[in-house]
Every structure is written in C-alpha cells, then in structure tokens.
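[1] I need the structure of the sequence given here:
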Amino acid sequence: MSDSASRPATTTTTSLMPTLAVCAVVLGVAAGAIGHLTRGFELWTFEDLRRDQVSRGELRAVPTSLVNADGASMKAFGTAPRGGSTPRPAVYVVDFIYTNCVSVCQTLGAEFYRVQEALRREGRGDVRLLSVSIDPVRDTVPALRAYAALHRADGQRWTISAPTQIEALQKLTGALGVIAIPDGLGGYVHNGAIHVIDSSGVVLGIHEYDEWETALRQARGRWPSPLPLPQAGEGERPSEAQVARGGGDSQ
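    Take a look at the predicted model:
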C-alpha cells in the first residue's frame, strides 16, 4: 500500500484523538459522580439514598411554621412551642398527607390513631404525632379539622397541620427528600412514609406506611413501655351495626 493511501486514515485517527480524550474525561467524571451519589454504586433508588442519609445522621427537617386544626400557629423542629406552655416533645412521628386522599392517607390516619391510643395509655408527652399536609392550598383549617374529627385526633398528642406558606412546604419536603407529584386527578403521588424526627430536626428513621409499630418503638427509644402495642382493630371506629347492637365504644 502506498503512502498516499494510508495518509487519510492516519489523519482521521489523529483528528479524533482530542474528541476521544474529551469523551474519556466526561465519562470518567460521570462515573465518579454516579459512584459518589450511589455510595460506591451500592445505592440506586432515591429511597435507598434517603435512608442512607438517615443512617449517617445527614437528613434533617428544617424549622417549619404550621397551622393546626384549631387554627393555631406553631413551629415544628428546632424551635420550642410559642409561649412555652406546651412541653416540647423529644420526638415527632411524622407523616405527610392531604385530607381529600381516599387511600393511603386514610389508612395512615387509622394507624396514627392506634399510635395515639398507645401513647395515651402510657401517659407519655415526649412523643408527638404530626401529620403535615402536602396540599396547603386546599387543606384549610376547616379541612384539617374535618380530618382530625374523622380520625379522632387528640390535639394533645396528635397535631393535624399544614404549612402556612407554599415556600415553607417546599423547604421542608426538599430538606427531607419528600416528593409529591400531582396525579392529574386532583391528588398526589408521594413518598412520604413515616418519619421519626427528634425535636432538633434530625431524622432518626424512615418507615413504610404499614410499619407504624416499628416507628413507635423507635420513637419510644430507650424508654420502652411495659404496655403492649394496640392490636389490629383495637380502637377502630364501630360500624353502625355495632352501635345499634350496643357494641360501640363504652367510653
């Protein structure tokens, strides 16, 4: 083969070298970034990353202004209650809801009622249940009050609330990695789960919706209760048939 025949191939290869070098650098940087974000390629889902942050003590709720079902203003995480008349809880058990949800949020309400009753029997004031709306525009005080009444929330142990401003909600959900996406049907798809958060805002644990017993045990921490956890069905609202037969609550 003549020199003139081999020259174009050599020239083409030479001209591609800078491009290949840049591609190699970009791929290297991308691989490094992915490796860092996935903790050495071990964590691949967003929830995995959130829970890894919890294990490292890196996930923290920001102080948030809320309005509760009574219309009163309050601040959660890192700030003592206004006026100091209410003891500051040591731990919050937190879920994210919207009141017109007909599925998971209602199930969470029933589970939180059972946790509330367990805390009531123990007479504990260091653990507070906190439900935070992800739809503060529609979840006005009357809507919060209706949700609280439906699930028999005791305001001394369980606060039904909404952020006072959209910006406050965005800061809180952004800090916790809670995602709420409109589903196009007037509701949301979200990854709230149940969070156990100390009063300073440090997230101690994230639990699935049906793991309320585990969340309660963690919230009780080193002060385990001698009382058993409420069993399935305990404390649930009686049906109309039960009430007619006299089988409802005797309290």
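[2] from here on, contacts and neighbour counts on C-alpha atoms
    OK.
[3] now do the helices in the stretch 1-150 of the chain.
    In the stretch 1-150 of the chain, the helices defined using DSSP state H, counting those that start in this stretch lie at 3-37, 46-55, 104-122, 141-150.
[4] any chance of these in TSV, plus mean neighbour count and distance to K171?
    Compiled in TSV, these are given as follows (neighbours: other C-alpha atoms under 10 Å; distance: least, C-alpha to C-alpha, whole Å):
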stretch	mean neighbour count	distance to K171
helix 3-37	11	21
helix 46-55	16	16
helix 104-122	19	22
helix 141-150	18	21
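[5] the structure of the following sequence is requested for comparison with the preceding one:
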Amino acid sequence: MKKLGRNTWASIVVLLFGVVLFYVGTDGFRAFTAEAARVERLKADKPKFPQVTLEDSMGRAYPVSEFKGKYVFITFLYTSCGTVCPELEMNMGEVYKKLPERYLGKEIVFLSISFDPERDTPERLDKYKDMFGSDGETWRMARISDQAELDSLLKEFGVIVIPDGEGNFAHNSAFYLVDPEGKLADVMDYKKTGDATRKVLRILEEGEKR
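    Now for the predicted structure:
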C-alpha cells in the first residue's frame, strides 16, 4: 500500500478542518446561510414573547396577554416600506383567507407589528390595514410605542432592523407563530404561503382533537 506524502496529509487536514468549520458555522449542515441558521436557532430556543404594550389601529392599548390562550400569527413591518413589506402583508392575507373562519379570533389571531412607531400612528395603521383586508380584530395591525419594549421583542425574535438614516429600514422578514402560552412555536418562509397555511391548519386541527 502506497504511503501518503506529507503534502497529501496536509491537504487532508486542511480539508477536514474546513468541513468542521462549515459544520459549526451552518448549525450542522442544516443551514447554509446566516439567516437560515438564525431561524434554526429560534425554532430550537422557542423564546417567550416579552411583556409589551400594543397600540392597534383602533387606538386600543393592551398587553400581549390579550392573546393568551390563542395562537398568534405575526409579521413585522413598517408602512413606509416600498419593497418587501407590501408583499409580506399580501402573503399574510393569503394565509388569513385560507383558514376556516371558525378559527379566526377564537383559536388564532393575526398580528402585524410596526417597528416604526413614530410614523406608524393608529390612524396610519388603520389606512394601511385596509389595503390588505385586515379587519382590525381577527387580524390586527399595531405598534409598540415604548422603544425599550420594541427592542426587546425584536431581539428575542431575531428581527434585524437597520435604519438607513433616510426613513427606511433594511430588515429580515418571515411569518412567526406564537403558541397559546406565548412562546415562539415556528418561523416560516413568508413566500411559501401554501406551506404556512397547511402547517397552521394542521396545528389548529390537532388542537380541536385534544
């Protein structure tokens, strides 16, 4: 059997080292981008929705415990966004419309949260919700006026929001599902509305059988 030369062994060591780095950096090959890795960690950690006060499009203010005992299907947005946010909310509307009406407001509530509370007043959110078929009750649009509370929520749920200094934000987007105990149950690709609808429907149907 031919012995491997020093250069060959060196190449093998470098290759193995690279594989280990790739494994660690991608959470065990399950994720190939930083965003996917972030989502994998969130799913594993299942953070609890922090205590915040929401102010919705009707001007009502209430704690997040308003939704205790229900699933909450969440997006994060700002109404001045001209890129991903309209698509995000349109896709949220698709999931909303495909769920049986008997679940809406009783077993699950849809909630769009603005991370631009200074501009996204209740009046502005009220106009914005009409563009997507939000009824303001079973699908609410709200802001969190307290910046510390907002920052806490964004941090817990891994929502990255970077202002550009000109009134716009670079941010990641997804569907977030919070369970009746207030813990993050899942993070879903907002572009795959069919998958999200089937997943939520399955969860709600399983809840009915218990």
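[6] hmm, back to that, out of the helices of the stretch 1-150 of structure 1, flag the one nearest L216 of structure 1.
    When those are compared for distance to L216 of structure 1 using C-alpha to C-alpha, the nearest one is helix 104-122, at 7.0 Å.
[7] distance from the closest one to the middle of the chain?
    On the basis of C-alpha atoms, centre = their mean, to the nearest Å, the separation between the geometric centre of helix 104-122 of structure 1 and that of its chain is 16 Å.
[8] swap in stretch 155-167 of structure 2?
    For stretch 155-167 of structure 2, the distance from its own C-alpha centre to the chain's C-alpha centre is 13 Å (C-alpha atoms, centre = their mean).
[9] ok, stretch 170-182 of structure 2 next?
    With C-alpha atoms, centre = their mean as the basis, the distance from the averaged C-alpha position of stretch 170-182 of structure 2 to the chain average is 3 Å.
[10] what range does that stretch cover in structure 1?
    Mapping stretch 170-182 of structure 2 onto structure 1 (TM-score structural alignment) gives residues 189-201.
[11] also stretch 83-98 of structure 2?
    Counting by TM-score structural alignment, stretch 83-98 of structure 2 corresponds to 103-118 in structure 1.
[12] wait, a strand at Q156 of structure 1?
    No - when the secondary structure is assigned by DSSP: H, G, I helix; E, B strand; the rest coil, Q156 of structure 1 falls in coil instead of a strand.
[13] in contact with it, which residues?
    Residues touching Q156 of structure 1, when contacts are defined by C-alpha atoms under 8 Å, 6 or more residues apart in numbering, are absent altogether.
[14] next: D3 of structure 1.
    If you count contacts by C-alpha under 8 Å, 6+ apart, then D3 of structure 1 has nothing around it.
[15] ok, it to A9 of structure 1 distance?
    Distance, D3 of structure 1 to A9 of structure 1, using C-alpha to C-alpha, to the nearest Å: 11 Å.
[16] so which of the helices of the stretch 1-150 of structure 1 is nearest Q218 of structure 1?
    Minimum separation from Q218 of structure 1 across the helices of the stretch 1-150 of structure 1 (C-alpha to C-alpha) falls at helix 104-122, 12.3 Å.
[17] quick one, the closest one and helix 141-150 angle?
    Direction vectors for helix 104-122 of structure 1 and helix 141-150, defined by axes from the mean of the first three to the mean of the last three C-alpha atoms, to 10 degrees, enclose an angle of 60 degrees.
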